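Colleague: Fold the stuff below for me.
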Amino acid sequence: MKVLYFAWLKEKTGLSSEDVDLPNGVTDVSGFVAWLQGRGDGYADAFGDASIVRVAVNQEHVEMSHPLSNGDEVAFFPPVTGG
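Modeller: Coordinates of the predicted model:
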């Protein structure tokens, strides 16, 4: 899977993108976020309050319950405000 990080998520993880295999037992975005949180302090900090993180899978905004599969592109970004 291609994983993209934007704004402060990029700053906290230290990465703008990475390629990872979908971990065994992970079936949806929330499970993937839980797995990411266990990868180190930067990830734990970036996803400390996952309820405010927005996600897109294959360039479509989705909920945390959205299913994942290898080959997906997953993008994480902060809430967007308009004006």
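Colleague: When you work out contacts or count neighbours from here on, use the C-alpha atoms and nothing else.
Modeller: Will do.
Colleague: what's the spacing between residue 11 and residue 46?
Modeller: When distance is defined by Cα to Cα, to the nearest Å, residue 11 is 8 Å away from residue 46.
Colleague: Which one's more surrounded, these two?
Modeller: Counting neighbours by other Cα atoms under 10 Å for residue 11 and for residue 46 shows that residue 46 has the greater number, 22 against 13.
Colleague: can you pull the contacts of the more buried one?
Modeller: Under the criterion of Cα atoms under 8 Å, 6 or more residues apart in numbering, the contact list for residue 46 reads 8, 9, 12, 13.
Colleague: So in the chain, which helix runs the longest?
Modeller: Longest helix in the chain, counting residues (DSSP state H): helix 29-37.
Colleague: ok, then the element right after that helix?
Modeller: Next along the chain after helix 29-37, taking DSSP states H and E as the criterion, comes helix 41-46.
Colleague: One more, so I can put them side by side:
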Amino acid sequence: MSRIAVQEDRCKGCMLCSTVCPVQIIVQSDRFNQSGYKVAEVPEADMEKCTGCTSCALICPDLAIRVYRTPKKKKGDE
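Modeller: This is a model prediction of the structure:
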């Protein structure tokens, strides 16, 4: 399952990531980080919808998002 991880200490809550997410699963958290910003997050219930497209990580100005992709199966693998 593809997923993202937000490094909360780096996130400034700009929410640019939410504007490029094709499945619109990135939301602003109710929590604040140590710098006082409300950070981006993906609710646990929506994490399985992540496609691993990396758009959020590419647009993040603070390099606060890591994307973990599910390896694609090769032909003949079951």
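Colleague: Report the TM-score for the pair.
Modeller: After superposition, the two chains reach a TM-score of 0.29 (TM-score structural alignment, normalised by the length of structure 2), with 46 aligned residues with a Cα RMSD of 4.5 Å.
Colleague: returning to what we had before: can you flag the buried ones in the contacts of residue 46 of structure 1?
Modeller: Of the members of the contacts of residue 46 of structure 1, the ones counted as buried by neighbours, 16 or more other Cα atoms under 10 Å, are 9, 12, 13.
Colleague: I'd guessed the last one sits against residue 37; true?
Modeller: Right, the one you point to is residue 13 of structure 1. No: counting by Cα atoms under 8 Å, residue 13 of structure 1 stays clear of residue 37, with 10.2 Å between them.
Colleague: Please identify every residue contacting each of the two.
Modeller: Here residue 13 of structure 1 and residue 37 have residue 43 as joint contacts, going by Cα under 8 Å, 6+ apart.
Colleague: Contacts only, for residue 45 of structure 1.
Modeller: Applying Cα under 8 Å, 6+ apart, we find residue 45 of structure 1 in contact with 12, 37.
Colleague: I'd like the distance between it and residue 8 of structure 1.
Modeller: Residue 45 of structure 1 sits at a distance of 10 Å from residue 8 of structure 1 (criterion: Cα to Cα).
Colleague: which other helices and strands contact the longest helix of structure 1?
Modeller: On a contact count with 3 or more Cα pairs under 8 Å, 6 or more residues apart in numbering; DSSP states H and E, helix 29-37 of structure 1 meets helix 41-46.
Colleague: can you do 6 Å?
Modeller: In terms of contact count using 3 or more Cα pairs under 6 Å, 6 or more residues apart in numbering; DSSP states H and E, helix 29-37 of structure 1 is assigned no packing partners among helices or strands.
Colleague: contact partners of the host helix or strand of residue 57 of structure 2?
Modeller: Secondary structure assignment for residue 57 of structure 2, by DSSP H and E: helix 55-59. For helix 55-59 of structure 2, the surrounding residues in contact (Cα atoms under 6 Å, 6 or more residues apart in numbering) are 17, 65.
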